[in-house]
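A.B. asks: Quick one, fold the following:
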Amino acid sequence: MSPLADRGPHRVTVVTGVDRSVVTVTGDMDLDHVDALNSALLGACADPGAPQRVVVDLTRLAFCDSAGLNALLRARALCESNGRSLILVGPGPQFMRLLSITGADLLFNLGVPGPGDAGDGTARATP
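C.D. replies: So this is what the prediction gives:
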């Protein structure tokens, strides 16, 4: 484990609503913390009966390295192969720079959190 691995809470939560699964990432998403993200995204993108829309809430993401980006790229492909959509909401400057440098900004649907897109238990169908 790297010396930076203990810099704060690192958590991945999933809230499943009627029309979307919201995966919220808190803290750093790096090699030391990516397993929880991979697991959450696998369920949201591939579980039978899961909603067709997967929202990844990045508003609480402090840092992301290539391991976190690769998890999101795999999730994008998995969602696509299962007829689901993946949207990243609330990305910060560091993550946007990572996307831009790698060219991945052209691959993802990016947005701002809307009603039900916060991973705080408020996920609900939008009228």
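A.B. asks: For the rest of this, base every contact and every neighbour count on C-alpha atoms.
C.D. replies: Fine.
A.B. asks: quick one: buried residues of the biggest helix by length in the chain?
C.D. replies: Assignment by DSSP state H gives helix 66-81 as the longest helix of the chain. By neighbour count on 16 or more other Cα atoms under 10 Å, the buried set for helix 66-81 is 67-69, 71-72, 75-76, 78-79.
A.B. asks: Out of these, which comes closest to Gly49?
C.D. replies: Set against Gly49, the nearest of the buried residues of helix 66-81 by Cα to Cα is Cys79 (13.0 Å).
A.B. asks: okay but Ala46 is in contact with Leu78, surely?
C.D. replies: Yes - counting by Cα atoms under 8 Å, Ala46 does reach Leu78; the two are 6.8 Å apart.
A.B. asks: and for comparison, fold this next one:
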Amino acid sequence: MLSTSVLPQQSQSRDFPLLRSTPRDSLRITIQDTPKGPVVELTGYLDLATTPMLKAACTEVLRGSTDQRVAADLEHVSFCDCTGMNTLLHIHRLAQKNDGWLRLCGAGATFHKVLRITGLAPMLRCYASAADAFSDRAE
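C.D. replies: A predicted model of the protein is given here:
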């Protein structure tokens, strides 16, 4: 007899629809609803043309989140300009208004360097994985 009371929670994912203003094949956003919290997986470019889509996706995720915590997986982001950085900061501040946060994971060395140079590293914390981001209890 199988006990259904101890079944592990499964992650569910869905693609965020491409906004009309977003150039085709420039950014793909997949939202993973994991047992620890929502993870927004980004693939492509974060720039002036794609940040409205990122902002829309994260706003939707935060609206549906009870604790206002979200991780953004940047492992497959191949380019991020200042508009992308500003949008990530905007999303973090939006979450902070409700005692939440945006944490980054999977970012490459160049992205880490830009965060340090711009002074954003203390606000936009980077982790090796989404699980690490959700496990860190620091505010």
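A.B. asks: Export the buried residues of helix 66-81 of the first structure as CSV, with columns for distance to Leu99 of the first structure.
C.D. replies: Output for these, formatted as CSV (distance: Cα to Cα, whole Å):
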residue, distance to Leu99 of the first structure
Ala67, 13
Gly68, 11
Leu69, 8
Ala71, 13
Leu72, 11
Ala75, 15
Arg76, 14
Leu78, 19
Cys79, 19
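A.B. asks: Quick check: the farthest pair among those?
C.D. replies: Ala67 and Cys79, at 18.3 Å, using Cα to Cα across the buried residues of helix 66-81 of the first structure.
A.B. asks: so where is stretch 74-85 of the first structure in the second structure?
C.D. replies: Counting by TM-score structural alignment, stretch 74-85 of the first structure pairs with residues 90-101 of the second structure.
A.B. asks: what helix or strand does the counterpart of Tyr45 of the second structure in the first structure sit in?
C.D. replies: Counting by TM-score structural alignment, Tyr45 of the second structure corresponds to Asp28 in the first structure. Taking DSSP states H and E as the definition, Asp28 of the first structure sits inside strand 20-29.
A.B. asks: in the first structure, which spans are strands?
C.D. replies: Here the first structure has its strands, by DSSP state E, at 11-16, 20-29, 53-64, 85-89, 109-111.
A.B. asks: out of the ones you listed, deepest packed?
C.D. replies: strand 20-29 (a mean of 24; mean count of other Cα atoms under 10 Å).
A.B. asks: And that one, how far out from the chain middle?
C.D. replies: 5 Å (Cα atoms, centre = their mean, to the nearest Å).
A.B. asks: same question, stretch 25-44 of the first structure
C.D. replies: 8 Å.
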